[in-house]
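>>> Output the structure for:
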Amino acid sequence: MPAMRRILFVIFLVAGVMYAVLHSNLWNTKSLGLSPLNRKLCIFKTNISSFMKLDDFYPFLCKTNFFDIAAIRGSNEFELPYGIKNAEFYFELALSKLENCELFQEDDSSPSCKRCIVVGNGGILRNKSLGQKIDSYDVIIRMNNGPVVGYEDDVGRRTTFRLFYPESVFSDPVHYDPNTTAVLVVFKPPDLKWLSDLLSGHSLSRTDVFWKKPPAKIIYKPDQIRILDPFITKRTAYELLHFPRKFPKREKPKHPTTGLIAIAFAFDVCSEVHVTGFKYNLQDQGSSLHYFGNDTMSLMIKNEYHDIVAEQRLLKELIDHQIVISLTEEQN
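Coordinates of the predicted model:
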C-alpha cells in the first residue's frame, strides 16, 4: 500500500506540474498578443475559407518564441526574404527593441470577425472618391509610402496596418498616425539592423546596401511596430504565385510585391477581404502608376524584381472566384 500511495502521489504531482506549465504557457501566449483570428463564428461573404488553410496562423514575430515558430514553420531552413536562416542574430536584435507583438492595438473585447480592405497605391484610385467607403471597413491595410494626407477623398483617412520596408517608409512626421500599426516586411538582414539602429538612437552605419537611402529617423513609436513573419512572404511566392524555388542563372529572382504580401497578410487577420487600387494598365506606359506623384507605368514595366504580369493574373483569379472583392472594379 505505501508503494501504491507513492506512485499515486507521483502521478498527481506530475499532473499538477503539467497543468501549471500549460496554464503558464497559455497565459504567456495571451499576454504576448498571440491570439489569432477566431473565425469559427464568422459569416464569410467571400470564399477565403475554401481558398486558404485557415490554421489560426499568427502573422507577427515575437522576441520570446520566434526561434520556435521558425522551426515549426520551416523558416529556419530559408534565407531572407523567406526565412530567418543566417539572419537569426539580426532578428533577435530588432525584436528586442520592440515593445509588443499584439495583433490589434485595441483590447480583446473587439470583435473577432474583421471586414478588411487592402488599399493599393495604383493610379486607378484617382478621382474615384472612395475615401468614405474605405474608411467604413473594420481594418484598413496600406503599404509603403502611399499617403493619406491630401488624398482623403480618394483613399480615406484611417489606417490600421501599414506594411513597409526601409526604403519605402515615411520620413515626414506629417504622415504620422498614432492608430496605425507599422509592419516591417524584411527582405535582407540590413533591414533589421536599420530598424534596430533607429530604435536604439544610433546613426546608420551603412546605406549603400539599400537601393534607396532609407530615413535616418522613423516616425512610428516602438509599440506601434511589428515584424512580419517571413513565412507569409514565402507562402505568397510559392503557394500563391507559384514561383520556382530556383531561377535560371541569367534571370534575376522574382519576389512578391508589398501589395500582394499585404493581401496574403489580410488572409490571416480578416474574415472577409476586399481590395482596391491594384488594377494596372500595363499596356499604357504613360498612365499613372500611383494615385499620388508623377511616376508612370513605364517604371513598373521595367521592374525586374517583381513579376507584375503574374500578380495581375493572380488577382484576377482571386476576384473571379470571389476570394476577394474588388471595390475599384465595383465602381467601374
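>>> Could you use CA atoms for every contact and neighbour count after this?
Fine.
>>> So for residue 214, what's the nearest residue that isn't a sequence neighbour?
Nearest in space to residue 214, with sequence neighbours left out and distances taken as C-alpha to C-alpha, 6 or more residues apart in numbering, is residue 167 at 4.7 Å.
>>> now the one you found: how far from residue 258?
Separation of residue 167 from residue 258 (C-alpha to C-alpha, to the nearest Å): 12 Å.
>>> Compare these two (neighbour count), which wins?
Higher neighbour count among residue 167 and residue 258: residue 258, with 19 against 15, using other C-alpha atoms under 10 Å.
>>> Could you double-check that that one sits in contact with residue 168?
No - using C-alpha atoms under 8 Å, residue 258 is not in contact with residue 168, being 10.0 Å away.
>>> To compare with the earlier structure, here is another sequence to fold:
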Amino acid sequence: MVYTIPEVGTMSGLLTDDQRLETPLGKSDKKRRLRLLDYTAEPTWVFGEEYILQQGLSRQTNCSHSIKNKLAQNEWLRERFQPRITLFMDERHFNSSEWERLEPFPSPFGWMALNFSVVKEAVSLLPRVAKQDILAEGPRRQSQNCVTCAVVGNGGILNQSRMGQEIDSHDYVFRANAAITEGFQDDVGKRTSFYCFSGHTLLGSLENLEQNGYKPAIPQGEETKYIHLAETESDYEWITALSQNNEIRKGSLGLPGLRPRAYFGETFTMKKYLVLHPDFMRYIKARFFKSAKLRGPRWYLYRPSMGAILIMSALHLCDEVNAYGFMTDGYHNYSGHYYDRVKKPLVISTNHDFFLEQELWKTFHRENIIRLFQG
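Reported below is the predicted structural model:
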C-alpha cells in the first residue's frame, strides 16, 4: 500500500482515522505512547507499507543498461523495487498526522519512543530537497546518458586490490563509516561524493581510526555531501545542533558539549546535508532485509548495515552501481577492514544480518543489477 506526497506545503490529511487500523494489540490507542518493550517481536501493522511517494514518474533515462530499465526484465525485483520512494526528509515531512503515522515504528524506520518535540524541531530545520532524484542534473565522467556510481565498503578485500583508479572514474563515489582514503588511494580511490553515517557510527569510526594510529577525520571537500541515518533520538538532537551551529543541548552520544559542525569543515552548509526518510528505511527493510532477527525479543535493535543502506540508496539514484569492499563468500580470507594494520576477523554485529545482505549482493550480482567486486 502506498500513497503520494501532496503538493509542496500540504502534508496534512494523508491518513484518516479509519486508516489507523488494527494493531497487534487491538485498536490503536493514540493517547498511549508506544514502547519498544511492549512487543516481544516486531509488530505487524496493516499500514506498515504506507510510504510517501513522489509525484510523477522517476527520472527517465536513455542509459540502455540502467537499473531502472532492468526492472521490466526481472520479476523478483520489479515486485519489490519502488523507484518513486522518498529517500530524504525535509521540513515538509513533519506534522501531527505524520507523527501518528510513523510513531508505531522504531527508529530509524519511524519514531516510536522518541520525543515529539525533539523530532519536530530537527525535521523543521531541514532544507527542502527540491528533487529526490538528486543526481539527475549532476556531472558525468563516463557517459552523457548513464549515471555511474561506486559504492565503497570497508572490507579487507580491498587491501592491495588496486581498484582506486577504477573507483574514482565513476560519476559518484559513496562511502560510509571510517572511509579513510589517505595512504590507500591506490586501493580505494580518493574521491567521496556522498558520506553516509549516523551520529554513533561517525563517532565510533573516528575513535577506531585514532586507536589505530590514523588521523580521525571524515571526508571533506567541495564535492562531498552527507547522508545522515537518524537511528536514535540523539541523531535528531545532532541535526538541530548542526543546523544552528550549537552544541548538543543534552550532551547525548556520551559527549557533553559536542558540537557536530566541528566534524564537517569550515565550508560546510546545510545544502550539503541529507537525512534519510524513515519510509525509505522501512521500505528496504520490509522488501529486501526481512531478517529472522526481527522475530526475537531484541527485534528493535536490528537494522540494515550502513553499507547496505549505501547500496540501496545508490540503486534508487544511479543507472549503474558497482560495489567494492563488501562481504563475499571468501570474506574469512581477508581482514575485517582494508586499513587494519594486522589481520583481524570480520566482526559480525548483532544488530545487523551480514549473511542476509551477502546473499542479496550475490543475487544482485548474478542478475546483473550490480557488479560486486569479489577479489
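>>> overall similarity of the pair, as a TM-score.
TM-score of the superposed chains, computed with TM-score structural alignment, normalised by the length of the first structure, equals 0.74; 298 aligned residues with a C-alpha RMSD of 3.8 Å.
>>> Now the common contact residues for residue 258 and residue 168 of the first structure.
residue 144 (C-alpha atoms under 8 Å, 6 or more residues apart in numbering).
>>> Need the counterpart of residue 160 of the first structure in the second structure.
By TM-score structural alignment, residue 160 of the first structure lines up with residue 193 in the second structure.
>>> Quick one: residues contacting the nearest residue to residue 61 of the second structure once chain neighbours are set aside.
Nearest residue to residue 61 of the second structure in three dimensions, chain neighbours excluded: residue 145, at 7.0 Å (C-alpha to C-alpha, 6+ apart). Residue 145 of the second structure makes contact with 61-63, according to C-alpha under 8 Å, 6+ apart.
>>> and which of those residues is nearest to residue 95 of the second structure?
Using C-alpha to C-alpha, the shortest approach to residue 95 of the second structure within these belongs to residue 61, at 34.3 Å.
>>> so that closest one is in which element?
Using DSSP states H and E, residue 61 of the second structure is not contained in any helix or strand.
>>> mind listing what it touches?
Counting by C-alpha under 8 Å, 6+ apart, residue 61 of the second structure has contacts 145-146, 319.
>>> Return the closest of the residues you listed with respect to residue 368 of the second structure.
Proximity of the contacts of residue 61 of the second structure to residue 368 of the second structure was ranked by C-alpha to C-alpha; the top entry is residue 319 with 12.1 Å.
>>> What lines up with the closest one in the first structure?
The alignment partner of residue 319 of the second structure in the first structure, by TM-score structural alignment, is residue 271.
>>> what do you get for residue 108 of the second structure?
Looks like residue 108 of the second structure aligns to residue 81 there (TM-score structural alignment).
>>> The closest residue to residue 67 of the second structure other than its chain neighbours - how many residues pack around it?
Of all residues not flanking residue 67 of the second structure in the chain, residue 319 sits nearest, at 5.3 Å (C-alpha to C-alpha, 6+ apart). Using other C-alpha under 10 Å, the number of residues around residue 319 of the second structure comes to 24.
>>> you'd agree residue 319 of the second structure is up against residue 144?
No - between residue 319 of the second structure and residue 144 there is no contact under C-alpha under 8 Å: 11.6 Å.
>>> Do I have it right that residue 160 of the first structure meets residue 181?
Yes - Residue 160 of the first structure lies in contact with residue 181 (C-alpha under 8 Å); the separation is 6.0 Å.
>>> Counting neighbours, go ahead and name the busier of those two.
Shown here are residue 160 of the first structure and residue 181; by other C-alpha under 10 Å, residue 181 has more neighbours (24 against 19).
>>> what's the distance between that one and residue 223 of the first structure?
In terms of C-alpha to C-alpha, residue 181 of the first structure sits 8 Å off from residue 223 of the first structure.
>>> so who does the residue nearest the centre of the first structure touch?
The first structure has residue 265 as the residue nearest its centroid, 4.7 Å off, counting by C-alpha atoms, centre = their mean. Taking C-alpha under 8 Å, 6+ apart, we find residue 265 of the first structure in contact with 59, 232.
>>> Shouldn't it be within a helix?
Yes - assessed by DSSP: H, G, I helix; E, B strand; the rest coil, residue 265 of the first structure belongs to a helix.
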